[in-house]
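Asker: Fold the stuff below for me.
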Amino acid sequence: MIICVGFECYRCIAEWVGDLEALKPQSVRLIIIASVITGLLLVSVIILALFRSRLQYNKKLFISANTSRPYLSTDLCQRFSLTQIRVATRDFDQNLIIGRGGFGKVYKGCIDGGATHVAVKRLNPTSKQGEQEFLTEIEMLSKLRHKHLVSLIGYCDEKGEMILIYEYMPRGTLRDHLHYRDTKGTNNNQVLSWNQRLMICLGSARGLEYLHGGTQQLIIHRDVKSTNILLDDKWTAKVSDFGLSKVGPASDTGVGHVSTIVKGSFGYLDPEYYQRGQLTEKSDVYSFGVMLFEVLCARPAVELNLPYVRACYTKGILYTLVDPTLTGQITPECLSKFGEIAELCIRANRDERPSMRDVVWSLEFMLTLQQTAENTSDGSPMVELIISSNATGGGENGDSRISFREYVCESRAVGVNTQGSTVAGNTAVTNSHMEVKSGSVFSEIFDLRAR
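Answerer: Below is the predicted model of the structure:
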């Protein structure tokens, strides 16, 4: 490079003089020396510029790793020092770990001199989730306040750490109480009753409804699943983990989706979003529908065979998939409505899915049905069961579909007393899974092999 610059300068000067050969040898040497010096100066300037740029970049990294981020305002929520976090978690004591996720480990901690319990989520440096998710969580939760959304208390961003501090939810996650057995088969968490599951689903739906329509801008959670539904000491459900959340399109733009890279959790991911990369609030609805079936069947989402589950609902044999611990607790009409709204949520075409407002209304109606049946005080054990042939709803073999119109049963302290129930008429329905006869109860599972 230097030689080229030198010869270029030499040629230009020679042409300016008029004749290269006319120059004296001493002049030629001076020209070459000047050219080399000019080239060295140019190279030095370039190297200095690159070095200065790199120095500024390293300075920014050092500031980011050792001091607070200047673009995080303390107006959003409380900023904790790393020293405070270490005190709160006993220097990240492994015995205080209450959860693990894609972001990192979650510790139980105490602040305000031990008066307040908190959940401390610490970023794992090797995690695929990083600074953007950390900032999104702070930005989202600091602006949102709702009974069914987990509250963000503060954050810490010192010395390369990215830590989030939430209100402590002593009951853990919804998943903890659905898949309550460990590999040794022992019970680790309380088994949820049907009423508790309905209340948790309803609370979660209300939280999502608030995100979709109760804020100034539509917010799409993008990671609805049972591990992101937390439970407080009164079993109130709260939606958590907003690291993947997106602000939806404004209503006046005419665009009904957000084009973004696909993120979410396997088993809950909206297939239409996965195929097109177009995110809408109906993607949350799909994930919520998967979670409804997970609540009903007590199976992890990755183990749910959704086409088979849908087929069971269509044939009227959804009861064959119900969690055995719910035996005798679900009224037939409540189960029918529950399957109906869950099946609508997981429709492949997002336009066929209900809104979260519709889901909330349906769950409220189901809860009313369930509680009305349980609180019946006239002592009547009558169950009215109507079985009608449905050509469109039947299976490949023309199976009849069971439709329940009314369900009234005796109430009892721990659930529905179905032992004395009778069926109007002596009608029987036979299919490949079970036989329903007079006196049987729909919510009981007769053949556990169907699970």
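Asker: okay, CA-based contacts and neighbour counts for the rest of this
Answerer: Will do.
Asker: Leu174: neighbouring residues, count only.
Answerer: 25 (other C-alpha atoms under 10 Å).
Asker: got it, and Leu292?
Answerer: Neighbourhood size, Leu292 [other C-alpha under 10 Å]: 25.
Asker: Where does the residue lying closest to it once chain neighbours are set aside sit: helix, strand or coil?
Answerer: Nearest non-adjacent residue to Leu292, counting by C-alpha to C-alpha, 6 or more residues apart in numbering: Ala342, 6.0 Å away. Following DSSP: H, G, I helix; E, B strand; the rest coil, Ala342 is assigned to helix.
Asker: And Ala342, how far from Asp358?
Answerer: 12 Å (C-alpha to C-alpha, to the nearest Å).
Asker: The residue nearest to Leu292 against Gly289, yeah?
Answerer: Yes - here Ala342 reaches Gly289: they are 4.7 Å apart, a contact under C-alpha atoms under 8 Å.
Asker: Break down the stretch 201-350 of the chain into its helices, ranges please.
Answerer: 271-276, 281-297, 306-315, 332-345 (DSSP state H, counting those that start in this stretch).
Asker: To compare with the earlier structure, here is another sequence to fold:
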Amino acid sequence: MDWWKKKNNKSPRAVLQRQRLVRERERGEILLQETIQCCDGKSNPIKCFSADEILEATDTFSESNRVSQLYDDFPFDWYSGKQKDNNNDHHHTILIKKWRYRLNDHNRGNFCRDIAMSSMVSGHKNFLKLMGCSLESENPVLVYHAVEKKPTSLDLKTVVSWRERLKIAEDIAIALAYLHTAFPRPFVYRIMRLGDILLDENGAAKLSNFSHCVSIPLGETFVKLGFRCVGGDYDYMDDDYLLNGVVSEKTDVFSFGVFMQKLLTGEERFRELNGRRTEWLGSYNMNVPRCWSNTIGEFSIYAVVDPHLLEKMGRVSEEEHCQMKAFLVLAERCIGLGGEVPKMVEVAKELKRFIKNASSPSYSTEIHM
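Answerer: All right, here's what the predicted structure looks like:
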């Protein structure tokens, strides 16, 4: 019996190593399932980093490598790091998203969906470029390519150029339109939050975090989900999703319309202009703030524009005034307050036209689709 005792008398370190490998295999299986489901049977290659590689790249997640400009109220932290090139001594910058919590049955699928979707869209200019992931630790990470300068999250108090805000709107509209049209089944981003929009060193906006992204079944125009609080900003959620759990492309269009309004007004003035009212979500026993008691378009442009933006601009030219009014008209169409709700592709095209014609004296507030 000595051989049996020897075989089963494993050291604590060996037991922990075994448990880690089991966890990694389980996560890998879920990741593979998510990837195959997202890619309609075609799996994308995803590089797996070891825990030691991640610790070395971030100096054991040192505070100096933490990207402090990004939002702090999210379930993950961002770090910059340096990865050594295998062929020489050159180091290139990487961006690492580390989950703050241990994965459980509730959030494991969200994490794996984020990896799978990120791998599908990483070639597009308005999404972060995924390098791979690490699944060995209790707090897994995603690894992205990064430029030398650390990215920042979108903060409307610091982005004080109207043209910059207009370009951010176009970038995110293009990203959402890509999710809706580039795949056999449309993907709906579903949960919009400013903290999921990152700006690179050139001010280009990139959409990240696909934890709550869902696909529309073939031949259908919507999918019905059981509503569950997912930590999003309720301002961005349309009533059909909040009250009935119905998710469609219009879910993203509505979110984007609210995003457009906030780009022009700033979040503080957005609250002032819209007011807030409470709706009761039946059996969910949840008070949800809603904001559509008024339309922003009822106010004059000077009463609407973000004070931080006005302070920087000094004055609003006639061309900019017309452009802002057209911007609001389009935003209200997106949230269903001005005729037929447009597709995201149409919204992206219209925003591109805004930028192209920004300096035209004959610029009109008419919306052309």
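Asker: Just give the TM-score of the two.
Answerer: The TM-score (TM-score structural alignment, normalised by the length of structure 2) is 0.73; 307 aligned residues with a C-alpha RMSD of 3.3 Å.
Asker: And the helices of the stretch 201-350 of structure 1: which comes nearest Arg197 of structure 1?
Answerer: helix 281-297 (6.9 Å; C-alpha to C-alpha).
Asker: Residues contacting the closest one, please?
Answerer: Contact with helix 281-297 of structure 1 is made by 178, 197, 201, 205, 212, 219-226, 248, 267-270, 273, 300-301, 304, 321-323, 339, 341-347, 350, 353-356, as judged by C-alpha atoms under 8 Å, 6 or more residues apart in numbering.
Asker: Can you show me the strands along structure 2?
Answerer: Assigned by DSSP state E, structure 2 shows strands spanning 47-48, 76-84, 91-99, 130-134, 141-145, 152-153, 187-188, 197-199, 205-207, 214-215, 222-224, 246-248, 277-280, 287-290.
Asker: Turn those into JSON lines, columns for distance to Met117 of structure 2.
Answerer: Below are the strands of structure 2 laid out as JSON lines (distance: least, C-alpha to C-alpha, whole Å):
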{"stretch": "strand 47-48", "distance to Met117 of structure 2": "14"}
{"stretch": "strand 76-84", "distance to Met117 of structure 2": "17"}
{"stretch": "strand 91-99", "distance to Met117 of structure 2": "15"}
{"stretch": "strand 130-134", "distance to Met117 of structure 2": "10"}
{"stretch": "strand 141-145", "distance to Met117 of structure 2": "12"}
{"stretch": "strand 152-153", "distance to Met117 of structure 2": "20"}
{"stretch": "strand 187-188", "distance to Met117 of structure 2": "10"}
{"stretch": "strand 197-199", "distance to Met117 of structure 2": "16"}
{"stretch": "strand 205-207", "distance to Met117 of structure 2": "12"}
{"stretch": "strand 214-215", "distance to Met117 of structure 2": "10"}
{"stretch": "strand 222-224", "distance to Met117 of structure 2": "18"}
{"stretch": "strand 246-248", "distance to Met117 of structure 2": "18"}
{"stretch": "strand 277-280", "distance to Met117 of structure 2": "33"}
{"stretch": "strand 287-290", "distance to Met117 of structure 2": "29"}
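Asker: Tell me which of these lies nearest to Gly109 of structure 2.
Answerer: That would be, of these and by C-alpha to C-alpha, strand 214-215, which comes in at 11.8 Å.
Asker: Would you mind getting the average deviation of the closest one from structure 1?
Answerer: For strand 214-215 of structure 2, the mean deviation from structure 1 after alignment is 0.8 Å (mean C-alpha distance after the TM-score superposition for structure 1).
Asker: quick revisit: the residue nearest to Leu292 of structure 1: how many residues sit nearby?
Answerer: For Ala342 of structure 1, using other C-alpha under 10 Å, the count is 24.
Asker: How about the contacts made by it?
Answerer: Here Ala342 of structure 1 is in contact with Gly289, Val290, Leu292, Phe293 (C-alpha under 8 Å, 6+ apart).
Asker: Aligned to the second one, what sits in structure 2?
Answerer: Taking TM-score structural alignment, the alignment pairs Val290 of structure 1 with Val258 from structure 2.
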